[in-house]
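>>> Sequence and predicted structure below; questions after.
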Amino acid sequence: MQVSGTTRNILGSKGRDIWTTTPDALVFDAIHLMGEKNIGALIVVENGEVVGLMSERDYSRKVVLRGRTSRDTRVEEILSRPVVTVGLDTSIDDCMRLMTEHRIRHLPVVENGSPAGLVSMGDLIKWTLSAQEDAIHQLEGYIAGQFTMR
């Protein structure tokens, strides 16, 4: 089933809050912000442009498992780059394909080089489930003769 919609639709639904950090920030501060905002990744921005992404996965694999400390490690030492980004009009299907191909869980949405939002695998799943529920509802209504298909 092809799911209609774009990253613009998802951001319109979930909101466009953008949480960022910089390459020179301490990992401790970045992790603290992620915990405070209950998010799994931060867009790393330098001079207004997206230069990478720092996720909980980066923290666990590149700090914790290597015996480093978050208070002595800079974000630039662990961030994922080059970062895979998408635009506001990228389809849901293309986002899912990119996440699967690159084995990632977060896609920064970029507009003119600047961050416009962040789409997670959870956002895409939620959008897809909602689309499937709508399709089922329409089919049930059609079968019951309540209304016609679009």
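That came in fine, so what should we check first?

>>> From here on, just use CA atoms for contacts and neighbour counts.
Fine.

>>> got a list of what residue 73 touches?
26, 27, 28, 63 (CA atoms under 8 Å, 6 or more residues apart in numbering).

>>> I meant to write residue 133 there.
Contacts of residue 133 by CA under 8 Å, 6+ apart: none found.

>>> Just confirm it is within a strand.
No. Residue 133: not assigned to a strand; according to DSSP: H, G, I helix; E, B strand; the rest coil it is helix.

>>> State the distance from the closest residue to residue 41 other than its chain neighbours to residue 19.
Spatial nearest neighbour of residue 41, excluding adjacent residues (CA to CA, 6 or more residues apart in numbering): residue 55 at 4.0 Å. Per CA to CA, to the nearest Å, residue 55 is found 12 Å from residue 19.

>>> just checking, residue 99 touches residue 105?
Yes. The pair residue 99 / residue 105 is scored as a contact, 6.2 Å apart, by CA atoms under 8 Å.

>>> let's bring in a second model and compare:
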Amino acid sequence: MARKIRDIMTGSPTSVSPELDIVTVARAMRDEDIGAVLVAEGDDMKGLVTDRDLVVRGLAAGGDPKEIKIGGLASSATATIGPDDSVDRAAQIMRERAVRRLPVVEDGRPVGIVSIGDLAVEKDSASALADISAARPNT
């Protein structure tokens, strides 16, 4: 039987206000050693921002990074998954939506994030992606 998302997800996702600037969010991502944050107002999830979004949509666009608000960079979180859904279901959604991360939502609130790397470690622990995803981060 396939494992459930709750078994492989990263719990307690970091959420940030859409009003924060990208420098503040980038520092939080560095300090917490994470590659994505949820953008939320209270329990209302507005979207997701990755480290790549900070560069491609934020810094590369020009302007003062301390003035660019994270809410303007967020990808809308149209695809989510529940903690009791299967790993296979997450892979299916990621393929269909061409996304690498899915917010995990329970009772309307974000409770985690599952990444393509998490799936690789679970489904094929001998793959190159699984090795990279399981490795300690570069510092």
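Yep, that arrived. These numbers were taken from a predicted model, which means no experiment stands behind them.

>>> Among the contacts of residue 73 of structure 1, which lie within strands?
Among the contacts of residue 73 of structure 1, DSSP state E puts none in strands.

>>> burial of residue 103 of structure 1, as a residue count?
Residues within reach of residue 103 of structure 1, counting by other CA atoms under 10 Å, total 9.

>>> any idea how far the alignment partner in structure 2 of it is from residue 121 of structure 2?
In structure 2, the residue matched to residue 103 of structure 1 (TM-score structural alignment) is residue 98. Distance of residue 98 of structure 2 to residue 121 of structure 2, computed by CA to CA: 19 Å.

>>> ok, back up a step: whichever of the contacts of residue 73 of structure 1 count as buried, I'd like them selected in PyMOL; how would that read?
To isolate the buried members of these in PyMOL, using 16 or more other CA atoms under 10 Å:
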select buried, resi 26+27+28+63
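
>>> Show me the subset of the contacts of residue 73 of structure 1 that structure 2 keeps too.
Contacts conserved in structure 2 for the contacts of residue 73 of structure 1, counting by both residues aligned by TM-score structural alignment, their matches' CA atoms under 8 Å: 26, 27, 63.

>>> shared neighbours of residue 55 and residue 19 of structure 1, anything?
Here residue 55 of structure 1 and residue 19 have residue 42 as joint contacts, going by CA under 8 Å, 6+ apart.

>>> out of these two, which sits in the busier spot?
For residue 55 of structure 1 and residue 19, the more surrounded residue by other CA under 10 Å is residue 55, and the numbers stand at 21 against 18.

>>> hmm, back to that, okay, and the common contacts of residue 99 and residue 105 of structure 1?
residue 121.

>>> Now do the strands in structure 2.
According to DSSP E, the strands that structure 2 contains are 10-11, 15-16, 36-41, 44-50, 101-106, 109-115.

>>> which one is the aligned partner of residue 16 of structure 1 in structure 2 nearest to, not counting chain neighbours?
Residue 16 of structure 1 maps onto residue 11 in structure 2 when the alignment is built from TM-score structural alignment. Leaving aside its sequence neighbours, residue 11 of structure 2 sits nearest to residue 112 (CA to CA, 6+ apart; 4.2 Å).

>>> Appreciated, that's everything.
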